[in-house]
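Asks: Build me a structure from this.
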Amino acid sequence: MGRNQFEYQIPLFDVVERYYGARKTSATPQVELHCTPPPQAADSSGIPHTAARIVFTMVKLIAGLMGSSVASGSARLSGVEQLHSFLKAIKESNVHDLDTARVYNSGRSEEDLGKIPEAKDEFSIATKAPGFSPGSLAFDNIINNCAASLAALKQERLDLYYLHGPDRSTPLVESLRAINQLFQEGKLAAFGISNYHATEVEEILRLCAKHGFVRPSIYQGGYNPLLRAADKELFPLLRRYNISFYAYSPLAGGFFSRPIAELRNPPSGSRMEQMHVFSIMYVNDLSLAMHEQLSQACKKEGLALKEATLRWMMHHSMLGADDGIIIGASTPEQLRENVRACGGGPLPSSMVELFEDIWRRFHGAGYSQHYSIPL
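Replies: Coordinates of the predicted model:
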């Protein structure tokens, strides 16, 4: 099977009910349907009793190298030896894309990758120009930061280079001119944007068309069962321009992977303890009550909440075959576990309905829905 393919053996009569009947996305995966053995005798409904081997070309998985926080990374991802073990697990899990940034682990994430020569041959590596702060995306800063990333990674060309986040003190056209120059010089193969509001994405596309600049082909933003403002605000625009969406924070900074006690009092070194924004966004009385409701429903289905969440992302969200999920992990085993969870099939319809219900309640209560840096 190909890189982004998953195989399921399920009864043929379950295909529509378990997959198409429950999926909410506007995107359609590529599907191969193989009946083994050929269709046999049907029951009174006319549906044959046949097992179907179904191969879905699904959402791409990308291994994120941020660690527990932007600044400090993760002790288990710091250093060449630790990172080498992590990359081995990524490769063995059939994941072929890495996501890092100039600012991750204070620049050491890129440097450690650059010290592993086979990394650039075995993986497609995406990195990012530092953004957010005033002047960070000025022309010279983008040029200089790209040069620093190339030197750290020991590459002549970046596979994918993002503007990490908006610098609203610098005119967009100035930042885009720098990216276009780098593209024309062959220093980046593809251009992406991250954390921009939909109105800013529209302006970026307008300026690229006006000036003949390279257009962004990938948008990276926050997306999970509690964070779905992009469904209506951003996805229609991206689909119109054939821009892929790569979702970070699919587990909401640990909300969907930790028990309630650890959400109330995050363990030292955890993402929620290191990056308080996740606690602010996701941890409140309503969300904790919904966490308990989801956990009980998962228990009845024999599922872990983390697995159910990742399967929702893969099969029932707005993500399609051209999109991706950035899977974070701090250990090789955690990485393997997350990839296995993503390889599971569609959820039972009752679980899909429950995820829809918690989204409606969370959104209706007015909690933050930002997929981007607020305007």
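Asks: C-alpha only now, for contacts and for neighbours.
Replies: Will do.
Asks: what residues are up against Leu310?
Replies: Counting by C-alpha atoms under 8 Å, 6 or more residues apart in numbering, Leu310 touches Pro250, Leu251, Asn338, Ala341, Cys342.
Asks: top of these by neighbour count?
Replies: Among these, Cys342 has the most neighbours (other C-alpha atoms under 10 Å), with 26 neighbours.
Asks: list the buried ones in stretch 252-271?
Replies: Buried residues in stretch 252-271, counted by 16 or more other C-alpha atoms under 10 Å: 252-257, 259-260, 263, 266, 269-271.
Asks: if we can go back for a sec, same list as before, the contacts of Leu310 that is, but in TSV and with secondary structure and distance to Tyr20 included.
Replies: Formatted as TSV, the contacts of Leu310 follow (DSSP: H, G, I helix; E, B strand; the rest coil; distance: C-alpha to C-alpha, whole Å):
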residue	secondary structure	distance to Tyr20
Pro250	coil	22
Leu251	coil	24
Asn338	helix	24
Ala341	helix	20
Cys342	helix	18
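Asks: export the residues you listed to TSV and tack on distance to Phe213?
Replies: Putting the contacts of Leu310 into TSV (distance: C-alpha to C-alpha, whole Å) gives the following:
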residue	distance to Phe213
Pro250	31
Leu251	35
Asn338	37
Ala341	39
Cys342	36
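Asks: Second chain to compare with the first, below:
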Amino acid sequence: FGSARSASRLHDLRTMAASGGAGGAPHVRIILGTMTFAGQVDKAGTLKQLTSFAEGNASERRDRVELDTARMYNHGKTEELLGEIFGEAPELRARYITATKVNPFKGFNETLTPESVRAQSAACLEALGADSTDILYLHAPDIDTPIERTLEAMQGLYEAGKFRELGLSNYSAWETAHIWHICKARGWVLPTVYQGMYNAITRQVETELFPCLKALGIRFYAYNPLGGGMLTGKHRAVSDAPTAGRFKDNKMYQDRYWQPAFFEALEVVRTACDAEGVTMAEAALRWLAHHSLMRGGDNDGIIIGASSQSHLDGNLAAAQGGPLPAAIRDAYDAAWEIARPSCPKYFRP
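Replies: As a prediction, this is how the structure comes out:
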């Protein structure tokens, strides 16, 4: 009964989003993703993306735009490149809200012990050439470190002025609630933003995480809005080995999306998009902006990155486009039902 009621509620919410709700279609904030910087994108290309994004995405509500990075991106080189550019152009730095992440990933010899958290934070700030960052995320859970120790270390960094907002990423709904209540009970900085995997055919966050975030007053930022490029439609068959891009030699992304069910699901979307004359990349971003369960205004956001300026321009234009035709919305719903059994978990163990 509970599952049926939950499904009915999700349907009602999505119907409201599809029709624009009471106040018109939501317009979520856009955050610049930087994973490609210092990797696929060199210094000149990075400067161009940073400049164009700042000029094109400021608004009357917010005179600063947001970027998202992490200690692990390109083994620290992304943060170093951002720091180099911002050091040469302080006026550009002033236009950005900056977020980065500390991680527990063993491939980077990191944990979320207090010592590692403090060391990673110091390394982030040194690389960025900054005294503090606007948002500092815990990138994923560390099952070997009691969360209370991690949070106490984060509180120390907060009190020292090293960051302004605490973010979480890749935690389960129950872990998120547990963390929030620990912080609340001890008078520590509360998490106010969560970054998670969400797109038109990867919707696991909707069932339990979104209600949790809403109840706790935590906004949501979606990563993988194009499924690492999968939702652009450029990959046609699971038997075709990827030769470039996010899926080449990347087991994590291959395990996440390179599955028969996803290819089958995307063919349903491809047929609808072709009939309506809408590219699959544009449709995927418009779905998130207008038909997902994300909240508009100053609440939720989409993290958009690109390997070139033309890709960034196209993605931004698509995300700021209008609602989708009903045929494409219906195709995405059908595609989600096909992909649902193979959907990757939104949280990490």
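Asks: And the helices in the stretch 151-300 of the second structure, which stretches?
Replies: Under the criterion DSSP state H, counting those that start in this stretch, the stretch 151-300 of the second structure contains helices at 173-186, 209-216, 251-257, 260-276, 280-290.
Asks: Counterpart of Ser307 of the second structure over in the first structure?
Replies: When the first structure is aligned by TM-score structural alignment, Ser307 of the second structure is paired with Ser330.
Asks: Over to Leu151 of the second structure?
Replies: Correspondence of Leu151 of the second structure to the first structure, assessed by TM-score structural alignment: Leu176.
Asks: Now do the contacts for that match.
Replies: Contacts of Leu176 of the first structure (C-alpha under 8 Å, 6+ apart): Ile204, Cys208, Phe213.
Asks: hang on, the earlier thing: as CSV, the buried residues of stretch 252-271 of the first structure with distance to Ala229 of the first structure would be great.
Replies: Formatted as CSV, those follow (distance: C-alpha to C-alpha, whole Å):
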residue, distance to Ala229 of the first structure
Ala252, 14
Gly253, 17
Gly254, 19
Phe255, 18
Phe256, 18
Ser257, 22
Pro259, 26
Ile260, 25
Leu263, 23
Pro266, 26
Gly269, 29
Ser270, 26
Arg271, 23
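Asks: Let me know the closest of those to Ser93 of the first structure.
Replies: Ser257 (19.9 Å; C-alpha to C-alpha).
Asks: What residue in the second structure is paired with the closest one?
Replies: Ser257 of the first structure maps onto Thr232 in the second structure when the alignment is built from TM-score structural alignment.
Asks: Help me confirm that that match comes into contact with Cys273.
Replies: No - taking contacts as C-alpha atoms under 8 Å, Thr232 of the second structure lies outside contact range of Cys273: 10.9 Å.
Asks: Please identify every residue contacting each of the two.
Replies: The contact lists of Thr232 of the second structure and Cys273 share Thr279, Met280, where a contact means C-alpha under 8 Å, 6+ apart.
Asks: What lines up with Leu32 of the second structure in the first structure?
Replies: Using TM-score structural alignment, Leu32 of the second structure sits opposite Ala63 in the first structure.
Asks: what do you get for Phe262 of the second structure?
Replies: With TM-score structural alignment as the criterion, Phe262 of the second structure matches Ser287.
Asks: cool, and Leu81 of the second structure?
Replies: Here Leu81 of the second structure is matched to Asp112 in the first structure, going by TM-score structural alignment.
Asks: Quick check: its match vs Phe191 of the first structure, distance?
Replies: 23 Å (C-alpha to C-alpha, to the nearest Å).
Asks: So for these two, which sits in the more crowded spot?
Replies: Phe191 (24 against 19).
Asks: What lines up with that one in the second structure?
Replies: With TM-score structural alignment as the criterion, Phe191 of the first structure matches Leu166.
Asks: same question, Arg340 of the first structure
Replies: Under the alignment (TM-score structural alignment), Arg340 of the first structure maps onto Ala317 of the second structure.
Asks: what about that match, neighbour count?
Replies: Residues near Ala317 of the second structure, counting by other C-alpha under 10 Å, number 13.
Asks: what's the mean deviation for the helix or strand hosting it versus the first structure?
Replies: Applying DSSP states H and E as the criterion places Ala317 of the second structure in helix 309-319. Taken against the first structure, helix 309-319 of the second structure registers an average deviation of 0.5 Å after superposition, with mean C-alpha distance after the TM-score superposition for the first structure.
Asks: mind checking how far stretch 225-242 of the second structure is from the chain centre?
Replies: 19 Å (C-alpha atoms, centre = their mean, to the nearest Å).
Asks: Now do it: everything it contacts.
Replies: Residues outside stretch 225-242 of the second structure that contact it (C-alpha under 8 Å, 6+ apart): 197-200, 245-248, 253, 257-260, 263, 266, 270, 279-282, 284-285, 288, 302-304.
Asks: Among those, the buried ones, what's the ChimeraX command?
Replies: For the buried members of the contacts of stretch 225-242 of the second structure, the matching ChimeraX selection, counting by 16+ other C-alpha under 10 Å, is:
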select :197,198,199,200,246,247,257,258,259,263,266,270,279,280,281,282,284,285,288,302,303,304
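Asks: The aligned partner of Gly217 of the second structure in the first structure: what's it in contact with?
Replies: Superposed on the first structure with TM-score structural alignment, Gly217 of the second structure falls opposite Asn242. Residues near Asn242 of the first structure by C-alpha under 8 Å, 6+ apart: Ser217.
Asks: Mark which of the buried residues of stretch 252-271 of the first structure are part of strands, please.
Replies: Using DSSP state E, no member of those falls within strands.
Asks: Closest one to Val80 of the first structure out of those residues, please.
Replies: Lowest distance from Val80 of the first structure to these (C-alpha to C-alpha) belongs to Gly269, with 20.4 Å.
Asks: what number of residues lie near the closest residue to Leu312 of the second structure other than its chain neighbours?
Replies: Excluding its sequence neighbours, the residue lying closest to Leu312 of the second structure (C-alpha to C-alpha, 6 or more residues apart in numbering) is Ala306, at 5.1 Å. Using other C-alpha under 10 Å, Ala306 of the second structure has 22 neighbouring residues.
Asks: repeat for the one 4 residues further on
Replies: Applying other C-alpha under 10 Å, we find 11 other residues in the vicinity of Ser310 of the second structure.
Asks: Now for it: which residues touch it?
Replies: Contacts of Ser310 of the second structure (C-alpha under 8 Å, 6+ apart): none.
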